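Q: Okay, structure incoming, though there's no sequence with it:
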């Protein structure tokens, strides 16, 4: 049973249940059917950002250029590459937590910091957090990954944790160099472990950054050999990276195929971890018999903590899909997930996933012909419901 004040809205013959603030679900969020959508933040896109206050009245520049993460305290952090600022949404209030709104490169007090995220058609920025609540964003026009954190005196601060320098060193596998000197100082998609260790795939291979130093875990040649000659490292636009608690790194270059790499053995005595294809060999936009036999077309990818649940969408696909227990399924009009393809699906026009919450709830930005500019949270029932 769902308790709510609700309204049913119709767009192009597609009905969706939009839950207002204070909605409560009887079932715990999980991997069952979609139960409803809640408007979390923002009302318009395509206008200058910066209007702060009540989250559902704030404005942002363009939802295609935004990625989010949920911090341990429940705050939602969002990097906005159109306006080069980072938002914090907590208790129904939205404010700009970092960035002065001017493109550039400057560390220091968060409200004076400068970012240059770049603007692309497929959301070229990433936001992640560690277990301590530190926030990390990819700042690729500056070839860097930046960290936003609270100092002991309560002031928010921005610092560069990888890249941003000019030396351009590319370490050999197992060789550690100052992170500020890395030639590939970051990637538009990267992952953060609980302890703040960074992982990312770029043209030179898979990299790890920890305690101010960086190394290469695997070279491009090693990965290509393990993956049957595939070009697994094109750092182009969409996709999504993730590191599981047990050290398995996922990445999806170009949003076409999803790969994983076991970092636990990588670098030890020159060894290379195992790399394998997870999904994406099939025809584009089609749910195959298995994830490998399914196909994706420049999608954004988000992961549950252990990567047992993966959602794709956005980019050149307008429908969220779920990868779970060896199956790929499209979201349907009735809230269920069923096999299909981009042309025969019935959907809620939720479009682009931006992150998963701790309870499995999916944050998305709908397409421009639905609730343009809204940040929406989708809640799911228990498996089988």
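A: Arrived safely, thanks for sending. Bear in mind the structure is a predicted one, so any value in this text is a computation, not a measurement.
Q: From now on I want contacts and neighbour counts done on CA atoms only, so please keep to that.
A: Will do.
Q: give the contact list for residue 199.
A: 190-192, 206-209, 243, 249 (Cα atoms under 8 Å, 6 or more residues apart in numbering).
Q: ok, now with 6 Å
A: 190-191, 207-208 (Cα atoms under 6 Å, 6 or more residues apart in numbering).
Q: Return the subset of the residues you listed lying in strands.
A: 190-191, 207-208 (DSSP state E).
Q: so residue 236, which of the three states?
A: coil (DSSP: H, G, I helix; E, B strand; the rest coil).
Q: what number of residues lie near it?
A: Residues near residue 236, counting by other Cα atoms under 10 Å, number 18.
Q: Report the separation between residue 250 and residue 72.
A: Counting by Cα to Cα, to the nearest Å, the separation of residue 250 from residue 72 is 22 Å.
Q: go on, residue 3?
A: If you go by Cα to Cα, the gap between residue 3 and residue 72 works out to 27 Å.
Q: Which one's more surrounded, the two?
A: Using other Cα under 10 Å as the criterion, residue 3 and residue 72 rank with residue 72 on top: 14 against 11.
Q: which non-adjacent residue is nearest the more buried one?
A: residue 133 (5.8 Å; Cα to Cα, 6 or more residues apart in numbering).
Q: what's the answer for residue 292, then?
A: In space, residue 292 is closest to residue 279, 3.9 Å off (Cα to Cα, 6+ apart).
Q: Would you mind confirming that the one you found is in contact with residue 256?
A: No - the pair residue 279 / residue 256 is not scored as a contact, 8.7 Å apart, by Cα atoms under 6 Å.
Q: how much space is there between residue 167 and residue 178?
A: 10 Å.
Q: Settle it for me: which of the two has more neighbours?
A: Taking other Cα under 10 Å, residue 167 and residue 178 do not tie; residue 178 has more neighbours (19 against 11).
Q: Please report the distance of that one from residue 362.
A: In terms of Cα to Cα, residue 178 sits 36 Å off from residue 362.
Q: Helices along this structure, start to end?
A: 220-226 (DSSP state H).
Q: Can you get me the start-to-end distance on stretch 191-201?
A: Terminal-residue distance, stretch 191-201 (Cα to Cα): 10 Å.
Q: got the buried residues for it?
A: 191-193, 196-201 (16 or more other Cα atoms under 10 Å).
Q: Please apply the same query to stretch 301-312.
A: For stretch 301-312, using 16+ other Cα under 10 Å, the buried residues are 301-305, 307, 309-312.
Q: dropping in the other structure now:
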């Protein structure tokens, strides 16, 4: 599987070098401040604050409240209508749930492996992305198992799509194949979209259980165009708006792409060069974006992983750094990987390096 330089590469089950000194400092600082660590900074465009919703900063799988809970390199996050936050806890092979009162529990999973079942009787292998539908069902990109899993509100885990073999086969869900799927999103009618990282494709699982290629072909590139004439390079995050436009964090290309309901792929923002320039459309730059989310007004939010910042893109394509500017911004995050929104417009970030779930309140 393709690797990028890191400290931490959630695309590959390689060993990771972690800064235990930094984590210790973070944990001590949180303990000194209480359960909620607030970072109030000068806003770039609107008044926001960044706080720790859950996680001490130490690696672990402790279920507790707020900063007393622990995660191990979380990569995906989703929020339901009731304000519950679901986390793809990558290294722990778990799906965690954070209640509106910040109580952290294990929603599904236990050790590494594959098994369908209820709650902790189910098994995952390095889950990377999560999404939640209007009925409260959770969808999981089960990365190493090459599967898309579904969890009912009661915690019953099933396989939605994938045979378990690596590949790019379309067709009925059970016979389809993926290649290290990274991100998932679901629309209002129950269609599921998958950032198929290893295949450089965006896949669609219809609400009738058919898997198709929405856009891209099985080769890396940055071509815009219709359907399979377009190309991606390691797409990692995916989101869908109410109109059916699909947004893609095209990590290898340092771009945010848009797929129209007609299947036409365009570059929504980014020049393709690595950078952190705030500008409009293709004059802006990103550095390995991994997560993307969209609000009801059409604003797109990006986990700009390589820059350690969160970006906001207006419907007109104007890119800003959310809430903070300059070097201060990069100190708030250490590998922001997954991103999600609640109904009030608050932003949630799965911070891979800090082992935390952070909340950006507007």
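A: Received it, and whenever you're ready, just let me know what you need. Since the model is a prediction, treat every value here as computed from it, not as a measurement.
Q: Contact partners for residue 301 of the second structure?
A: 292-293, 311-312.
Q: Quick one: map residue 125 of the second structure onto the first structure.
A: When the first structure is aligned by TM-score structural alignment, residue 125 of the second structure is paired with residue 116.
Q: Give the full set of residues in contact with its match.
A: Residue 116 of the first structure touches 84, 103-104, 139, 141, counting by Cα under 6 Å, 6+ apart.
Q: Using a markdown table, lay out these together with neighbour count and distance to residue 56 of the first structure.
A: As requested, those are exported to a markdown table (neighbours: other Cα atoms under 10 Å; distance: Cα to Cα, whole Å):
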| residue | neighbour count | distance to residue 56 of the first structure |
| --- | --- | --- |
| 84 | 26 | 20 |
| 103 | 19 | 26 |
| 104 | 15 | 29 |
| 139 | 30 | 27 |
| 141 | 16 | 30 |
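Q: Turn the residues you listed into a markdown table, columns for distance to residue 222 of the first structure.
A: Converted to a markdown table, the contacts of residue 116 of the first structure look like this (distance: Cα to Cα, whole Å):
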| residue | distance to residue 222 of the first structure |
| --- | --- |
| 84 | 36 |
| 103 | 37 |
| 104 | 36 |
| 139 | 27 |
| 141 | 28 |
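Q: Inside strands: which ones of these?
A: Among these, the members found in strands (DSSP E) are residue 139.
Q: out of the contacts of residue 116 of the first structure, who's nearest residue 350 of the first structure?
A: residue 84 (24.3 Å; Cα to Cα).
Q: What's the separation between the closest one and residue 68 of the first structure?
A: 14 Å.
Q: In this structure residue 346 of the second structure contacts residue 358, no?
A: No - look at residue 346 of the second structure against residue 358 with Cα under 6 Å: they stay out of range, at 10.5 Å.
Q: Looking at these two, which is more packed in?
A: Between residue 346 of the second structure and residue 358, residue 358 has the larger neighbour count (other Cα under 10 Å), namely 25 against 15.
Q: so what's the more buried one up against?
A: 51-53, 348-349.
Q: Dump those to a markdown table, plus neighbour count and distance to residue 40 of the second structure.
A: Shown next, in a markdown table, are those (neighbours: other Cα under 10 Å; distance: Cα to Cα, whole Å):
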| residue | neighbour count | distance to residue 40 of the second structure |
| --- | --- | --- |
| 51 | 19 | 8 |
| 52 | 23 | 12 |
| 53 | 28 | 15 |
| 348 | 28 | 16 |
| 349 | 31 | 16 |
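Q: Restricted to strands, list the residues you listed.
A: Per DSSP E, the subset of the contacts of residue 358 of the second structure in strands is 51-53, 348-349.
Q: Including distance to residue 280 of the second structure, could the residues you listed go into JSON lines?
A: Shown next, in JSON lines, are those (distance: Cα to Cα, whole Å):
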{"residue": "51", "distance to residue 280 of the second structure": "28"}
{"residue": "52", "distance to residue 280 of the second structure": "30"}
{"residue": "53", "distance to residue 280 of the second structure": "31"}
{"residue": "348", "distance to residue 280 of the second structure": "24"}
{"residue": "349", "distance to residue 280 of the second structure": "24"}
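Q: which of those lies closest to residue 34 of the second structure?
A: Looking across those and measuring by Cα to Cα, the closest to residue 34 of the second structure is residue 52, at 10.2 Å.
Q: Check the gap between the equivalent of that closest one over in the first structure and residue 16 of the first structure for me.
A: Under the alignment (TM-score structural alignment), residue 52 of the second structure pairs with residue 39 of the first structure. Counting by Cα to Cα, the gap from residue 39 of the first structure to residue 16 of the first structure is 12 Å.
Q: Overlap of the contact sets of the two?
A: Contacts common to residue 39 of the first structure and residue 16, judged by Cα under 6 Å, 6+ apart, are absent.
Q: Enumerate every residue touching residue 302 of the first structure.
A: 310-311, 355.
Q: Please convert the buried residues of stretch 191-201 of the first structure to a markdown table, extending it with distance to residue 79 of the first structure.
A: Below are those laid out as a markdown table (distance: Cα to Cα, whole Å):
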| residue | distance to residue 79 of the first structure |
| --- | --- |
| 191 | 15 |
| 192 | 16 |
| 193 | 19 |
| 196 | 18 |
| 197 | 20 |
| 198 | 18 |
| 199 | 19 |
| 200 | 18 |
| 201 | 20 |
